[in-house]
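Peer 1: One predicted model, sequence on top.
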Amino acid sequence: MQNMSGLHRDPLPEARPLAAPVGFVGLGNIGLPMARALTRAGHALRVHDRDPQRMRAAEDAGMTTAPGGVKDLAGCAVVALAVSDDDATEQVLTGTSGLLAALAPGSLVLLHSTLLPATVHRLGRQGQAHGVELVDAPVSGGAQRALRGELTVMAGGSEAAMTLARPYLEAIATETVHVGPLGAGAVAKLANQLMMFSALAGAYEALDLAKAHGVDTDAVLRAVGSSTGDSWVTREWGFFEEVAAAYERSGVPRHQRSWSKDLWDVVATAREAQLPVPYAALLAQTLAQRIEHRGAEES
């Protein structure tokens, strides 16, 4: 059962497909599986991506594409973005396409990318000027959970916006935590990323230590599975190497990959709050190279 308030778990009404088509921008590693989960839940989708191959994959999955670009999504009451970064998000919403200005007042935009809180706040003000509600709804769980509609969503937005978003969120997530007002979702996602990548860095060093003394990696992972060293990272060992290899195959620039971009976003967000985060700063400079190297070994 989803947790829309972050405080309690009241039963939710059965999810119903939204009346109008849902616009979806960004059909990458997470976006396309999310779009497929929405389609399977009965939502009609109108999708766009700059990559023609991804657009063809969406058509093959029964989605309607928007070959004219994001301007073709102006008639959608709900539009979701799962694009690469802050610049891409702003280009879709406020660039030459100007989707915020094109959407009808009362429309809803969901931001699934991992963004700087300052970007979310800026876009929120611009959306408000056009009568468009925004929810920052970054997701966690990976592509396989996205395909099954079993992601976790960390949502920031008004109660009114969360009510509008509910049918959509029920199709993509088994856990939606409303963490606060607009921008809070972005902060929660960065906190999640820092915890996860900290655990990953520690696991890399721990397994190097074991290997240096002739102890098998799989044996250590089995041992910690029921010990205090257990974590999602150790239970899903190999996840990041697979993602790195997938990014490499699809041509995602290395600076846009989560272990690089998100850690630098953590540092920037902490700096804005005048908060020292020395461990995050160290990880931002060291972890990406380690993951990329391991990904290359596994590919």
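Peer 2: Good, I have the coordinates.
Peer 1: going forward, measure contacts and count neighbours with C-alpha atoms only.
Peer 2: OK.
Peer 1: quick one, longest helix in this protein?
Peer 2: Assignment by DSSP state H gives helix 184-212 as the longest helix of the chain.
Peer 1: in it, what counts as buried?
Peer 2: Neighbour counts over helix 184-212 (16 or more other C-alpha atoms under 10 Å) mark 184-190, 193-194, 197-201, 203, 207 as buried.
Peer 1: Point out the other helices and strands that it packs with.
Peer 2: Applying 3 or more C-alpha pairs under 8 Å, 6 or more residues apart in numbering; DSSP states H and E, one finds that helix 184-212 contacts helix 117-129, strand 133-136, strand 151-156, strand 173-180, helix 217-224, helix 232-235, helix 258-272, helix 278-298.
Peer 1: could I get these as TSV with mean neighbour count?
Peer 2: As requested, the helices and strands packed on helix 184-212 are arranged in TSV below (neighbours: other C-alpha atoms under 10 Å):
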stretch	mean neighbour count
helix 117-129	18
strand 133-136	29
strand 151-156	27
strand 173-180	21
helix 217-224	14
helix 232-235	15
helix 258-272	19
helix 278-298	16
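Peer 1: Now do the helices in the stretch 1-150 of the chain.
Peer 2: Counting by DSSP state H, counting those that start in this stretch, the stretch 1-150 of the chain has these helices, from start to end: 31-40, 52-60, 86-94, 99-102, 117-129, 143-148.
Peer 1: out of these, which comes closest to Glu170?
Peer 2: Glu170 lies closest, by C-alpha to C-alpha, to one member of the helices of the stretch 1-150 of the chain: helix 31-40, at 9.2 Å.
Peer 1: Take this one as well and set it beside the first:
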Amino acid sequence: MTTIAFIGLGIMGSPMSVNLVRAGHTVTGYNRTPDKTAPLVEAGGRAASTIAEAVVDAEVVAVMVPDSPDVRDVLTGIDGVFNHAKPGALIIDFSTIRPDVTAELAGAARARGLRPLDAPVSGGEAGARNATLSIMVGGEETDFQAARPVFDAVGKTVVHVGPSGSGQTVKAANQLIVAANLQALAEAVVFLEAHGVDLDAALDVLAGGLAGSAVLAQKRANMVTRSFEPGFRLALHDKDLGIVTSAAREAGVALPSAALVAQLVAAANAAGDGALDHSALLRGVERLSGRLRE
């Protein structure tokens, strides 16, 4: 049993915190919107009114918030983790943020006697609920091993990929691949429908060949039924592709497909689809084709 503070109880953080309770850990959660602590409390966890209250006795501090500025605020604010966590605590950032910000914050954490790990996840809301997330972890090997009970309670595929910032770099690559697959699937759906093909039959046969993918398996129903209840919001994917293109420029590498997909995702977000699931990229293709169903 580990005493865990969980900061950020949104679409992903809430079910992850509940799974940690179910695994036998003692979990105290904090969220800026207090009512989002309800599922954790119902599962047997506890709600804190401040970050300081949540982290003061924690052996592990888990963070799952939207973007780099949010992580910085949670960690470095006056009421934040760095000022109130006890020395030796593991700081696990499950958020998806810029690799350079992660490396900077990791250095600041170590200077305070804390043990930082960047551990962004893939698998969406379903993966969070079912504890089947894929977790890519950056940081010290010894800290990674110490955190394994936490990772194993929320994920299925857990891999240490290198020093601090490496987890975020791998997650950026993941988000590029997922977005490119979503865009290709969206274009295929619009193409098939335009030719009057039996869409379900076509997707069945595509799924059985080289075109098959986890994206096709998990997102085809969203596109076929035009149901875009967010499992992962398109606005967040827009943010993630900004990380990809920025990091690519810093590394001096050309990612032409990434640049194009990033623009298509940004356009869908700007058109008002940001609160929808990222499978709503279909609406962007329909919009360009004059086929958008409102």
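Peer 2: That came through, no problem. Since we're looking at a predicted model, the values are computed, not measured.
Peer 1: quick one: the longest helix of the first structure aligns where in the second structure?
Peer 2: Helix 184-212 of the first structure corresponds to residues 166-194 of the second structure when matched by TM-score structural alignment.
Peer 1: Quick check: the matching stretch compared with the first structure, mean distance?
Peer 2: Taken over the aligned residues, the distance from stretch 166-194 of the second structure to the first structure averages 0.9 Å (mean C-alpha distance after the TM-score superposition for the first structure).
Peer 1: hang on, the earlier thing: give me the distance between the longest helix of the first structure and the centre of its chain.
Peer 2: Mean-position distance between helix 184-212 of the first structure and its chain equals 17 Å (C-alpha atoms, centre = their mean, to the nearest Å).
Peer 1: Kindly report the same for stretch 125-143 of the first structure.
Peer 2: Computed by C-alpha atoms, centre = their mean, the chain-centroid distance of stretch 125-143 of the first structure equals 12 Å.
Peer 1: can you list the residues that contact that stretch?
Peer 2: 29-30, 33, 100-101, 103-114, 120, 124, 150-158, 161-162, 182-186, 189 (C-alpha atoms under 8 Å, 6 or more residues apart in numbering).
Peer 1: matching residues in the second structure for that stretch?
Peer 2: Under TM-score structural alignment, the match for stretch 125-143 of the first structure is residues 107-125.
Peer 1: cool, stretch 31-51 of the first structure as well?
Peer 2: Using TM-score structural alignment, stretch 31-51 of the first structure pairs with 13-33 in the second structure.
Peer 1: What distance separates the opening and closing residues of that stretch?
Peer 2: 13 Å (C-alpha to C-alpha, to the nearest Å).
Peer 1: In it, which residues are buried?
Peer 2: 13-21, 23, 25-31.
Peer 1: And for stretch 45-59 of the second structure?
Peer 2: 45-48, 50-59.
Peer 1: Any chance of a markdown table for those residues, columns distance to Glu250 of the second structure?
Peer 2: Listed next are the buried residues of stretch 45-59 of the second structure as a markdown table, based on distance: C-alpha to C-alpha, whole Å:
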| residue | distance to Glu250 of the second structure |
| --- | --- |
| Gly45 | 42 |
| Arg46 | 42 |
| Ala47 | 40 |
| Ala48 | 39 |
| Thr50 | 36 |
| Ile51 | 33 |
| Ala52 | 35 |
| Glu53 | 38 |
| Ala54 | 36 |
| Val55 | 34 |
| Val56 | 37 |
| Asp57 | 39 |
| Ala58 | 36 |
| Glu59 | 35 |
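Peer 1: Quickly name whichever of these is closest to Asp238 of the second structure.
Peer 2: Nearest to Asp238 of the second structure among the buried residues of stretch 45-59 of the second structure, counting by C-alpha to C-alpha, is Ile51 at 27.9 Å.
Peer 1: what residues are up against the closest one?
Peer 2: Contacts of Ile51 of the second structure by C-alpha under 8 Å, 6+ apart are 7, 30, 74, 79-81.
Peer 1: mind running it again at 6 Å?
Peer 2: Ile51 of the second structure sits next to Gly80 when contact means C-alpha atoms under 6 Å, 6 or more residues apart in numbering.
Peer 1: Tell me which residue of the first structure lines up with it.
Peer 2: So Ile51 of the second structure corresponds to Gly69, using TM-score structural alignment.
Peer 1: for Pro69 of the second structure, same thing?
Peer 2: Using TM-score structural alignment as the criterion, Pro69 of the second structure maps onto Asp87 of the first structure.
Peer 1: Neighbours of its match, how many?
Peer 2: A count of nearby residues for Asp87 of the first structure, using other C-alpha atoms under 10 Å, gives 12.
Peer 1: what does the one 5 residues further on give?
Peer 2: Using other C-alpha under 10 Å as the criterion, Val92 of the first structure is surrounded by 19 other residues.
Peer 1: where's it relative to Leu110 of the first structure, distance?
Peer 2: 12 Å.
Peer 1: do Glu59 of the first structure as well
Peer 2: In terms of C-alpha to C-alpha, Glu59 of the first structure sits 22 Å off from Leu110 of the first structure.
Peer 1: Same check on Arg257 of the first structure?
Peer 2: Counting by C-alpha to C-alpha - Arg257 of the first structure and Leu110 of the first structure are separated by 21 Å.
Peer 1: Also Glu150 of the first structure?
Peer 2: 17 Å.
Peer 1: what do you get for Trp259 of the first structure?
Peer 2: 23 Å.
Peer 1: re earlier: neighbour-wise, which of Arg257 and Leu110 of the first structure wins?
Peer 2: Leu110 (25 against 19).
Peer 1: Which residue in the second structure aligns with the more buried one?
Peer 2: Checking TM-score structural alignment: Leu110 of the first structure goes with Ile92.
Peer 1: Correct me if wrong: that match contacts Ala62.
Peer 2: Yes - between Ile92 of the second structure and Ala62 there is a contact under C-alpha atoms under 6 Å: 4.8 Å.
Peer 1: can you pull the contacts of Ala126 of the second structure?
Peer 2: With C-alpha under 6 Å, 6+ apart, Ala126 of the second structure has no contacts at all.
Peer 1: Then Ala201 of the second structure?
Peer 2: Counting by C-alpha under 6 Å, 6+ apart, Ala201 of the second structure has no contacts.
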